[in-house]
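> Please work out how this folds:
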Amino acid sequence: MLRFFRAEGASESTSSQLVLRHAGETIVVALRRSRAARRYTLRVRFAARDAVLTMPQRGSLRDARAFAERHAAWIATRLRRLPEAIPFAPGAVAPLRGVDHVLTHRPQARGVVWTEPLAASETLLESSDGPQFALCVTGSVEHMHRRVCDFLKREARHDLEAAVARHSQTLGLPARSVGLRDPVSRWGSCSATGSLNFSWRLIMAPPFVLDYLAAHEVAHLVHLDHSPRFWALTRSLSSDVDHAEAWLTRQGAQLHKFGANA
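Here you go, the predicted model:
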């Protein structure tokens, strides 16, 4: 199961919070005890827009607080540098299958949400390498966010179900179900009973990334681990393993800046 940051968190951990004060700011740090941790570590998570301190299972809260306070300036700086969230609102630009689209409000038009090329007059206003497509939304502007979310989730379900079916057919082993979620630490997961779950935000990534993630989780139907046999099977299903992993490492977390409160 893929994580946005490979070193982030660990299984079998418990969580609480530390509240710090630094230069007049209040900083909330999620605290996780992990059986695998051997030292105190800090991460600022782009997706959750928060800080996480991971500590050994038997570490003391006093030491955890002292460690966080010594690094409070670093945490505050990293949090301030996080890119601003981009809401699904008129004029915003968001990707669909890896292609940027301008969100366009069409209150009087028929339909709900659809895509179309930008009109010639609109295209001229963009730079030559700017968006060339529009994601059009009807109805009241206050409903635009929800309608865009619903549209993206429908498209994600369509693409993921098709990809899972294709890879499952290759193995002759169907998935029990395909679900959509919005996790901050995984792109996909496979349960011991064969239920697959994916981040709906994958619909914003290029198609080869979504297809790879589907192959990755389908391979878990056979090997519920990340052993060499698992990776060999995944590579037999997808020729884009390395390409997709590299894209996710560079740009994956960026998908969480789109659609505030989605």
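
> all contacts plus neighbour counts: C-alpha atoms, from now on.
Fine.

> Q17 is in what secondary structure piece?
Using DSSP states H and E, Q17 sits within strand 13-22.

> Please list the outside residues in contact with that strand.
26-35, 65, 68-69, 72-73, 76 (CA atoms under 8 Å, 6 or more residues apart in numbering).

> by contact count, what packs against the helix or strand following that strand?
Of the helices and strands lying after strand 13-22 in sequence (DSSP H and E), the nearest is strand 25-34. Strand 25-34 makes packing contacts with strand 13-22, strand 50-56 when contacts are defined by 3 or more CA pairs under 8 Å, 6 or more residues apart in numbering; DSSP states H and E.

> deepest of those strands, which one?
Burial of the helices and strands packed on strand 25-34 is given as mean neighbour count (mean count of other CA atoms under 10 Å); strand 50-56 ranks first at a mean of 23.

> Now do the buried residues in the next helix or strand after it.
Following strand 50-56 in sequence order, the next helix or strand is helix 61-70 (DSSP H and E). Using 16 or more other CA atoms under 10 Å as the burial criterion, the residues of helix 61-70 that qualify are 64-65, 68-69.

> Which of the residues you listed sits closest to L96?
Nearest to L96 among the buried residues of helix 61-70, counting by CA to CA, is A68 at 38.5 Å.

> can you give me the offset of the strand holding Q17 from its chain's centre?
Put simply, strand 13-22 sits 23 Å off its chain's centre (CA atoms, centre = their mean, to the nearest Å).

> out of the buried residues of helix 61-70, what pair is the most spread apart?
Of all pairs drawn from these, the widest gap by CA to CA lies between A64 and E69 and measures 8.6 Å.

> what's the farthest-apart pair in the contacts of strand 13-22?
Farthest apart among the contacts of strand 13-22 by CA to CA are T26 and R35. That separation is 28.8 Å.

> for comparison, sequence B:
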Amino acid sequence: MTESVPLRASPGAGPVSCQVRWQRSTRARRVSLRIDPRAGEVVITLPPRAGRKQGMALLTTHAAWVTERLGALAPAVPFVEGSSVPLGGVPHPIRHDPAARAGVFLQDGQIVVSGEAAFLPRRVADFLRAEARRRIAILAAHHAAALEVKPAAIRLKDTRSRWGSCAPDGTLAFSWRLVMAPDWVLDYVVAHEVAHLRELNHSARFWAHVTARTPHRQAAQDWLRRFGPTLLRVG
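Below is the predicted model:
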């Protein structure tokens, strides 16, 4: 359940409305609170025996932190005509052209979407996922050949905290949102996960492989820490 809840960051401040999503978990041992940057909501998780009153008490106690974090979120960027969506770190305005040839395509630095306006958000999302899959596959093949490894499979996800992962069976998973990051950031994440096919750990040997493949490792890590959350606000 999601509801709007007024919060006061300080005793003298006026109320600020925020969206709160309540969820119950049989695995939770205590009431917890977090910010969902993608939805722009506060998420309160209740264990089986906890009630809404306990959740509200936690929310009130951390009101200043919650309002600060929500205020720091980047503006949401919906998939609608006129929105500017980054692709490879470069802003691309969305243009709706009902009479254009079928599908979604790039033209003059724009993402052109044909067909009915009602289908535009889904078509843009599908286009970005397909583009992410194409670019990641090329990079993964390149780094895998250099490291003499081969992924078992490559999957796309929409994670909120991890940009990539490598499973013990050799399956690599990536957030499709990385296609919006600069090319060299995407290259680093792909090289990082491919290197795990050689070293499924974060040992010195692993980092040596990563550094050899991506000399821009530190810059990419810094970019993700600083700007990564903005990618969650798109779509």
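
> Need the TM-score from the superposition.
The TM-score (TM-score structural alignment, normalised by the length of structure 2) is 0.80; 222 aligned residues with a CA RMSD of 3.3 Å.

> before we move on, the earlier item: and the buried residues of helix 61-70 of structure 1 as JSON lines, adding distance to A192 of structure 1?
Output for those, formatted as JSON lines (distance: CA to CA, whole Å):
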{"residue": "A64", "distance to A192 of structure 1": "35"}
{"residue": "R65", "distance to A192 of structure 1": "37"}
{"residue": "A68", "distance to A192 of structure 1": "37"}
{"residue": "E69", "distance to A192 of structure 1": "40"}
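
> Compare T26 and R35 of structure 1 (neighbour count), which wins?
Neighbour comparison, T26 of structure 1 and R35: the larger count goes to R35, with 15 against 11 (by other CA atoms under 10 Å).

> Quick check, F174 of structure 2 in contact with L156.
Yes - counting by CA atoms under 8 Å, F174 of structure 2 touches L156, with 5.0 Å between them.

> So for these two, which sits in the more crowded spot?
Shown here are F174 of structure 2 and L156; by other CA under 10 Å, F174 has more neighbours (25 against 17).

> any idea how far the residue nearest to V194 of structure 2 when sequence neighbours are not counted is from A195 of structure 2?
Computed as CA to CA, 6 or more residues apart in numbering, the closest residue to V194 of structure 2 that is not its neighbour in sequence is A144, at 6.2 Å. Distance from A144 of structure 2 to A195 of structure 2, counting by CA to CA, to the nearest Å: 8 Å.

> more crowded one of those two?
The neighbour comparison of A144 of structure 2 against A195 (other CA under 10 Å) goes to A195, with 29 against 20.

> who are the neighbours in contact with that one?
A195 of structure 2 neighbours (CA under 8 Å, 6+ apart): 144, 147, 206, 209-210.

> Go through the residues you listed and flag which are in helices.
144, 147, 206, 209-210 (DSSP state H).

> what helix or strand does the residue of structure 1 positioned farthest from its centre sit in?
Distance from the C-alpha centroid of structure 1 peaks at S121, with 34.0 Å (CA atoms, centre = their mean). Assigned by DSSP H and E, S121 of structure 1 belongs to helix 120-125.

> Report the aligned residue range of structure 2 for that helix.
When structure 2 is aligned by TM-score structural alignment, helix 120-125 of structure 1 has no counterpart there.

> tell me which residues in that helix are buried?
Buried positions in helix 120-125 of structure 1, judged by neighbour count with 16+ other CA under 10 Å: none.

> Following element in sequence after it, please.
Using DSSP H and E, the helix or strand that follows helix 120-125 of structure 1 towards the C-terminus is strand 133-137.

> what sits up against that next one?
Strand 133-137 of structure 1 is contacted by residues 100-107, 112-118, 144, 147-148 when judged by CA under 8 Å, 6+ apart.

> For those, which ChimeraX command selects only the ones that are buried?
To isolate the buried ones among the contacts of strand 133-137 of structure 1 in ChimeraX, judged by 16+ other CA under 10 Å, type:
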select :100,101,102,103,104,105,106,113,118,144,147,148
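
> Okay, strands next: where are they in the stretch 151-262 of structure 1?
Along the stretch 151-262 of structure 1, counting by DSSP state E, counting those that start in this stretch, strands occupy 177-181, 188-190, 195-199.

> Please produce CSV containing the ones you listed, extended by distance to P95 of structure 1.
Listed next are those as CSV, based on distance: least, CA to CA, whole Å:
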stretch, distance to P95 of structure 1
strand 177-181, 18
strand 188-190, 20
strand 195-199, 15
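
> tell me the two of the ones in helices among the contacts of A195 of structure 2 that are most distant?
Using CA to CA, these span at most 13.8 Å, a distance reached by A144 and F206.

> L147 of structure 2 is in contact with E199, isn't it?
No - with contact defined as CA under 8 Å, L147 of structure 2 does not count as touching E199 (10.7 Å).

> ok, back up a step: nearest to G40 of structure 2, of the contacts of A195 of structure 2?
Using CA to CA, the contacts of A195 of structure 2 come closest to G40 of structure 2 at V210, 33.6 Å.

> Looking for the alignment partner of that closest one in structure 1.
In structure 1, the residue matched to V210 of structure 2 (TM-score structural alignment) is T234.

> which residue in structure 1 lines up with A125 of structure 2?
Using TM-score structural alignment, A125 of structure 2 pairs with C149 in structure 1.
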